[in-house]
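*Asks:* all I have is the shape, not the residue letters:
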């Protein structure tokens, strides 16, 4: 089998990883593998009880796992700032794995009033990454992992209605948030290189993985048992995340399943849409994100 799986994750002793949304799904599976390889893993989650349950499950397989709970509500910029301050007290951070996200919920808003999917999936990721960049830069070879989706293809960002005050489509807004993720790591890579930063940013996507992200699918959930036969398991869906965080990668590269239509299979380098690599869109999103969050990563504009 040619490609990256969790079996290819090398020993991570002495390294520390932050995994957002780590109590379930892809985040849990990535945390499980990293802990088993000797890493210190900070599980960044909203719910302490769920994080503690996840840590207990990881310790069933790895009794001496080095784990810690990092309180993080990615729908609240104040919580993101507090989480970054706590994380900055760690001796080192080798990688920030931006995994947390929401998928196709009814219209809802973050604490600051942003449309929930754009606010959590993109703006929360942007803000946390920006705040942790100085800490990450202290460690040679550190990485930022940004999770996009095959849903970014064909997506459109409504620049005149980012907060969904005029219209709302669950799937359209989800796809737009994932295009934003792709544009973010594309632009961040350009700016990190321009700044000569020691930090590397990498993108990934899980294909179509069987996780609880689909809990808002409503009546379509009755089809999930059948559909799951064709999906990655959560453990398989985490392989691109693990490759992006620990494997041999290209700065600014994009990794995901290499099987049928990118839906499942072993991880490897995969393609993105042309829109996801549009410098004009990427710069525009960066500037909008700085304005909306009032958080500036302080990276120079790339040529």
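*Replies:* Nice, thanks for sending it over. Please read these numbers as outputs of a predicted model, since none were measured by experiment.
*Asks:* from here on, contacts and neighbour counts on C-alpha atoms
*Replies:* Fine.
*Asks:* would you list every one of the strands in the stretch 101-250 of the chain?
*Replies:* 143-147, 200-204 (DSSP state E, counting those that start in this stretch).
*Asks:* ok, which of these comes nearest residue 190?
*Replies:* Of all the strands of the stretch 101-250 of the chain, strand 200-204 sits nearest to residue 190, with 9.6 Å by C-alpha to C-alpha.
*Asks:* what is the distance between that closest one and the centre of its chain?
*Replies:* 9 Å (C-alpha atoms, centre = their mean, to the nearest Å).
*Asks:* re the thing from before, quick one: closest of the strands of the stretch 101-250 of the chain to residue 4.
*Replies:* Here strand 200-204 is closest among those (C-alpha to C-alpha), at 12.6 Å.
*Asks:* tell me which strands and helices that closest one is in contact with?
*Replies:* Other helices and strands packing on strand 200-204, by 3 or more C-alpha pairs under 8 Å, 6 or more residues apart in numbering; DSSP states H and E, are strand 143-147, helix 170-195, helix 239-246, strand 254-257.
*Asks:* hey, what's the angle from the first one to helix 239-246? Just curious.
*Replies:* Interaxial angle, strand 143-147 versus helix 239-246 (axes from the mean of the first three to the mean of the last three C-alpha atoms, to 10 degrees): 160 degrees.
*Asks:* ok, residues contacting strand 143-147?
*Replies:* 94-99, 125, 129, 136, 178, 181-182, 185, 199-205, 241, 244-245 (C-alpha atoms under 8 Å, 6 or more residues apart in numbering).
*Asks:* again with stretch 223-238
*Replies:* Residues from elsewhere that reach stretch 223-238 (C-alpha under 8 Å, 6+ apart): 5, 25-27, 29-30, 205-211, 257, 263-266.
*Asks:* another one to put next to it:
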């Protein structure tokens, strides 16, 4: 069944924390929810760009409220400090949307010396989520929405070379991080159900959405082949506004349930509907293994 969001109830008095909220999917999600009266905690790595996005949103005179906060997901220590700040400032959260991400850069290491895509897309969001769960557990029907990608279906976890030290392939590492998002989201939901938590964990992917990820990847890699491929594929891409709809659906649909994933109707474009999770993410043993490994990396860092 295709999801339509135009009849969704208002979100007044509800608080949404969105990572990567100053551009692309995060910006469009913020705009939609502000229009519904929600309070949005806009998390941005660059406060200058975040302030520009905030001022742009304020010009629409939407009924919701904006809190702009700096968050650098490439440093797990800063993620912890950010989480402590949020826990001191807010009494509760209704929804955490793990939206931010990076795509296929040249080999780069995080502040803790970890492969940057695995660190930012997966570990940082896992760390953030676990730190903020106490705020989410204060509210009925609270949710964690982790944004993945269609490449989840092609990804695999390189258990013997998780950080790409032996061989780095930027697209394989991106796919691994997006599969890890799904495995984390499903394992989190399983743990929340076991503890009879009020909070549920859902997933979403945007299909082919036109965001700043594509030009940033081209710029970072100086790849004319990649630039040409994006130009060739451009008619297949949908807008960031459309790409944001699956994560909005996962965040606020009254009948959405933990463990579900929402994506475009036609796999890579269209209005959102429930879609299948990556088959490799359904193996409970693998999910638990990844969870334990990730916990150790976070604690060591």
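*Replies:* Alright, I've got the coordinates. All values reported here derive from a predicted model rather than from experimental measurement.
*Asks:* relative to residue 160 of the first structure, which of the helices and strands packed on strand 200-204 of the first structure is closest?
*Replies:* That would be helix 170-195 among these, by C-alpha to C-alpha, at 13.1 Å.
*Asks:* quick check: angle from the closest one to strand 143-147?
*Replies:* Using the same axes, to 10 degrees: helix 170-195 of the first structure against strand 143-147 is 160 degrees.
*Asks:* tell me the buried residues in helix 170-195 of the first structure?
*Replies:* Residues of helix 170-195 of the first structure classed as buried: 171-193 (neighbour count, 16 or more other C-alpha atoms under 10 Å).
*Asks:* and for stretch 193-211 of the second structure?
*Replies:* Buried residues in stretch 193-211 of the second structure (16+ other C-alpha under 10 Å): 197, 199-211.
*Asks:* list the contacts of the most centrally placed residue in the second structure.
*Replies:* In the second structure, the residue lying closest to the centroid (C-alpha atoms, centre = their mean) is residue 99, at 2.5 Å. Residue 99 of the second structure makes contacts with 18, 19, 20, 21, 25, 26, 146, 147, as judged by C-alpha under 8 Å, 6+ apart.
*Asks:* ditto for residue 213 of the first structure
*Replies:* Contacts of residue 213 of the first structure by C-alpha under 8 Å, 6+ apart are 102, 103.
*Asks:* now do 10 Å
*Replies:* Residues counted as contacts of residue 213 of the first structure (C-alpha atoms under 10 Å, 6 or more residues apart in numbering) are 24, 25, 26, 101, 102, 103, 104, 105.
*Asks:* one more: residue 65 of the first structure?
*Replies:* By C-alpha under 10 Å, 6+ apart, the neighbours of residue 65 of the first structure are 32, 34-41, 55-56, 58-59.
*Asks:* apply 7 Å and report the result again.
*Replies:* Residue 65 of the first structure makes contact with 35, 36, 59 under the criterion C-alpha atoms under 7 Å, 6 or more residues apart in numbering.
*Asks:* how about the second one: what's its closest non-neighbour residue?
*Replies:* Spelled out, it's residue 36 of the first structure. Residue nearest to residue 36 of the first structure in three dimensions, not counting chain neighbours: residue 62, with 5.8 Å by C-alpha to C-alpha, 6 or more residues apart in numbering.
*Asks:* then the first one?
*Replies:* For residue 35 of the first structure, ignoring the flanking residues on the chain, the nearest one in space by C-alpha to C-alpha, 6+ apart is residue 65 at 5.5 Å.
*Asks:* could you pick out the buried ones from the contacts of residue 99 of the second structure?
*Replies:* 18, 19, 20, 21, 25, 26, 146, 147.
*Asks:* so the third one touches residue 29, yeah?
*Replies:* No. Using C-alpha atoms under 7 Å, residue 20 of the second structure makes no contact with residue 29, being 10.4 Å away.
*Asks:* just give me the neighbour total for the closest residue to residue 167 of the first structure other than its chain neighbours.
*Replies:* Nearest residue to residue 167 of the first structure, sequence neighbours excluded (C-alpha to C-alpha, 6+ apart): residue 161, at 7.8 Å. Residue 161 of the first structure has 12 neighbouring residues, counting by other C-alpha atoms under 10 Å.
*Asks:* from residue 58 of the first structure, how far off is residue 161 of the first structure?
*Replies:* 42 Å (C-alpha to C-alpha, to the nearest Å).
*Asks:* just to revisit the earlier point, of the contacts of residue 65 of the first structure, just say which sits nearest to residue 48 of the first structure.
*Replies:* residue 59 (16.3 Å).
*Asks:* which residues touch that closest one?
*Replies:* residue 65.
*Asks:* so it is in which element?
*Replies:* helix 48-61 (DSSP states H and E).
*Asks:* that helix vs the second structure, average offset?
*Replies:* Helix 48-61 of the first structure: mean distance to aligned residues in the second structure after superposition is 0.9 Å, counting by mean C-alpha distance after the TM-score superposition for the first structure.
*Asks:* and that helix, what's buried?
*Replies:* By neighbour count on 16+ other C-alpha under 10 Å, the buried set for helix 48-61 of the first structure is 48, 51, 52, 54, 55, 58, 59.
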